[in-house]
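*Asks:* I would like to see how this sequence folds:
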Amino acid sequence: MEDLSHDSVNRFLLRERYEPKDLFDEVRLHINLVGGTLSGDDTVIDKPHSDLQLTELIGYYYSGRHHRIVKGIQLITLYYTDLSGKSVPVNYRIYNKQDCQTKNDYLREMITEVLVWGLQPYTVTTDAWYSSHKNLKFFKNKELQFLTGIAKNRSCSVDGKNFTQVQNLEIPETGLMVYLKKFGQVKVFRRSFKNETYRYYIMYLPNKDALFLVSLADFQELHSIHWGIECYHRAIKQVCGIQRFMVRTSEAIKTHLFSAIRAFTQLELMRSEELIENWYELQRNLSLQVARDFILEHLKQKVGLNAHGQLPVNA
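*Replies:* You can find the predicted model right below:
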């Protein structure tokens, strides 16, 4: 790293051209492509001090972390968990208003791509933002079962005739079979959160008999798998430095984001092979070593430590 200069990094960011397919081609060699769970979600990479007039791809987006509109880059990701529990990003988009597409458009486009590339997921999971009728029918047409959050005012019916908002239904812990308006039969679950608020989720399986047999444990397992993409978003910010760039052009920003995502996949592969315990281990060990070296050097200057880092002993 001693020979790595700021200029060489800038040249790399400006020169290289990576696409999401490059990421998939690298990770496909390390995962089971069949039968896993494909999770879709987005996150905002905070860039509060960037100038919108000078830095491309920066905009204003709603942040679930801050619960308000913030300045930054919006990253939409497909995150795949295979049957062994290995989890990696397999496709992504950087929101660009010049594309004239919505986050839902990006999601459907990315799923179509990974299916063409050879991924064969069994299940798709998303949050409520991606639960539009168009998306649900898209999943169904692709013969994918799914778990997705829904808004509390979505119209459902137990008998298929009398529709009401899902929040008005008496939903047992084991779930309730309902008809979702303009879609069909699903199983709805409810989870309670702090402040006595509820969130609602629906599960769909192509086989209605199998859908009826979906248990609370099945729902909890899929919900837990989907939580992995939230952990991924946290890791690429805290460990991989995805928000730490000082370039302005779209291509340079894209190269930086690709590099940060690729760094995460390396950490996940190391974790899955038990070379590290978790994604944060390398960062923690590096920080501890730097802190140790600094303290020892500081003490040496103050109290005259010997070459072995030991305090002198009075005879």
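*Asks:* going by C-alpha atoms from here, please, whenever you check contacts or count neighbours.
*Replies:* Noted.
*Asks:* can you pull the contacts of Leu205?
*Replies:* Leu144, Gln145, Phe146, Val186, Leu211 (C-alpha atoms under 8 Å, 6 or more residues apart in numbering).
*Asks:* restricted to helices, list those residues.
*Replies:* Members of these lying in helices (criterion: DSSP state H): Leu211.
*Asks:* what's the closest of the contacts of Leu205 to Phe294?
*Replies:* Phe146 (51.3 Å; C-alpha to C-alpha).
*Asks:* also this sequence, please, to line up against the first:
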Amino acid sequence: MTCTLDLYTDYLISSTGQTSATGLSRLLGGAVSHDQVTRWLSGSYLDSEQVWRQAKPLIRRAEQQRPADEFAVLIVDDSVLEKAHTDPSALICTHWDHGQGRFVKGLNFVSLLYQAGALAVPIAVELIEKTEAVWDAKTQQTKAKSKYTKNEHLRAMLRVAQQQVAYRYLLADSWYASAENLNAVRALGHHFVVALESSRTVALSEAARAQGRFQAVDTLVFPEEQPLRVFLRSVQPAVLVTRQVFTNKDGSQGVLYLVSSDTTLNQAQLAAIYQRRWKVEEYHKSLKQNASMGKSPTKTPDTQANHFFAAILAYTKLEALKLKCGIGHFRLKAQLYLTGLKAMYQQLAQFTA
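*Replies:* As a prediction, this is how the structure comes out:
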């Protein structure tokens, strides 16, 4: 018996603790040695191509079964897997986590998620590796920098996705709302629904834009329950902007500004489409809690990257099981855990008999 990707991803799904080469070997009763697992992790090369290959059959099946009035969206977001106690490298280093609003040491990755109906699977994932040395005149220090920005990764992924899937909208938070990104989406023939920073400026007419008369979106007066038709600084066609007020868990109120290139949408439709972006948050959570993404003690960039992509592929396996069994990732994992507890309870009963 040898270590394979299928075997390793099953182990990641089944595990509830640290995942290691020794742990997998013990689970299989020594049928695969820990050295075999280590060699497999060191010698494999997993990347975004495998992510697409595993997602493709699920997407094609969903496309065949989709009702005529249903459409797919792509969702882009990045996340940092914290690795505070792992030795730093080009892969494990300090990244700005805009979700937490602070710098975090760990592994940073950008995902492009396909979502339609019950299906939500990554079709492209890129790791942010800081391999470039850059002199910072302000701090008088040399800093590590990635060769490509997250926005450059997004545009590259969208160009590849153009040949792979049909979708109607790209959904993203304000980090990806640059004019260059929005123009790239429109050039590919798709629409966008993205969040805007409150300081982002717009013009109320083409004439105002030509004259340089812009104002921040948080100064706009919105019609009752209707989006406002405006013009962004470097995006040629008119867009819709809407303002949503929501209540946080602590009782405070927050405001979300959304912009869309689809000027046929009303307020409710625009909000409903953007709500689908929440699927990427569920994806990140399941990766870390159900696919053992952060539970490996791997120490080299190659083994760390391979374990990371194996966890992505384990997530897609969970998504396939969700569709097959009709239960979500967390419930499925809970059932696996309960089965393990029952086996341990029975074994204990035998020991004490």
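*Asks:* superposed, what's their TM-score?
*Replies:* Once superposed, chain against chain, the TM-score is 0.85 (TM-score structural alignment, normalised by the length of structure 1); 292 aligned residues with a C-alpha RMSD of 2.1 Å.
*Asks:* picking that back up, now render the contacts of Leu205 of structure 1 as a markdown table, adding neighbour count.
*Replies:* Output for those, formatted as a markdown table (neighbours: other C-alpha atoms under 10 Å):
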| residue | neighbour count |
| --- | --- |
| Leu144 | 20 |
| Gln145 | 20 |
| Phe146 | 23 |
| Val186 | 24 |
| Leu211 | 17 |
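*Asks:* so Lys288 of structure 2 sits in a helix?
*Replies:* Yes: Lys288 of structure 2 forms part of a helix when assessed by DSSP: H, G, I helix; E, B strand; the rest coil.
*Asks:* give me the neighbour count for the corresponding residue of structure 1 for it.
*Replies:* Correspondence of Lys288 of structure 2 to structure 1, assessed by TM-score structural alignment: Lys237. For Lys237 of structure 1, the neighbour count with other C-alpha atoms under 10 Å is 16.
*Asks:* for the nearest residue to Lys237 of structure 1 once chain neighbours are set aside, what are its contacts?
*Replies:* Leaving aside its chain neighbours, Lys237 of structure 1 sits nearest to Gln243 (6.4 Å; criterion: C-alpha to C-alpha, 6 or more residues apart in numbering). Gln243 of structure 1 makes contact with Ile45, Asp46, Lys47, Lys237 under the criterion C-alpha under 8 Å, 6+ apart.
*Asks:* how close does Gln243 of structure 1 sit to Phe12 of structure 1?
*Replies:* Gln243 of structure 1 sits at a distance of 17 Å from Phe12 of structure 1 (criterion: C-alpha to C-alpha, to the nearest Å).
*Asks:* do the same with Lys237 of structure 1
*Replies:* Counting by C-alpha to C-alpha, the gap from Lys237 of structure 1 to Phe12 of structure 1 is 21 Å.
*Asks:* one step back: just the ones in strands from the contacts of Gln243 of structure 1, please.
*Replies:* Of the contacts of Gln243 of structure 1, the ones assigned to strands by DSSP state E are Ile45, Asp46.
*Asks:* looking at the contacts of Gln243 of structure 1, which two lie furthest apart in space?
*Replies:* Every pair of the contacts of Gln243 of structure 1 checked by C-alpha to C-alpha; the farthest is Lys47 and Lys237, at 11.9 Å.
*Asks:* now Gly85 of structure 1: how far from Leu33 of structure 1?
*Replies:* Gly85 of structure 1 is 12 Å from Leu33 of structure 1, by C-alpha to C-alpha.
*Asks:* the two: which is more packed in?
*Replies:* Leu33 (19 against 14).
*Asks:* report how many residues lie close to the nearest residue to the more buried one once chain neighbours are set aside.
*Replies:* Leaving aside its sequence neighbours, Leu33 of structure 1 sits nearest to Leu119 (C-alpha to C-alpha, 6+ apart; 5.0 Å). Look at Leu119 of structure 1: counted by other C-alpha under 10 Å, it has 22 neighbours.
*Asks:* what does Leu258 of structure 2 give?
*Replies:* Count around Leu258 of structure 2 with other C-alpha under 10 Å applied: 25.
*Asks:* what sits against the spatially most central residue of structure 2?
*Replies:* Geometric centre of structure 2, nearest residue: Ser111, 3.9 Å, by C-alpha atoms, centre = their mean. Each residue near Ser111 of structure 2 by C-alpha under 8 Å, 6+ apart is listed here: Val76, Asp77, Asp78, Pro122, Ile123, Ala124, Val125, Glu126.
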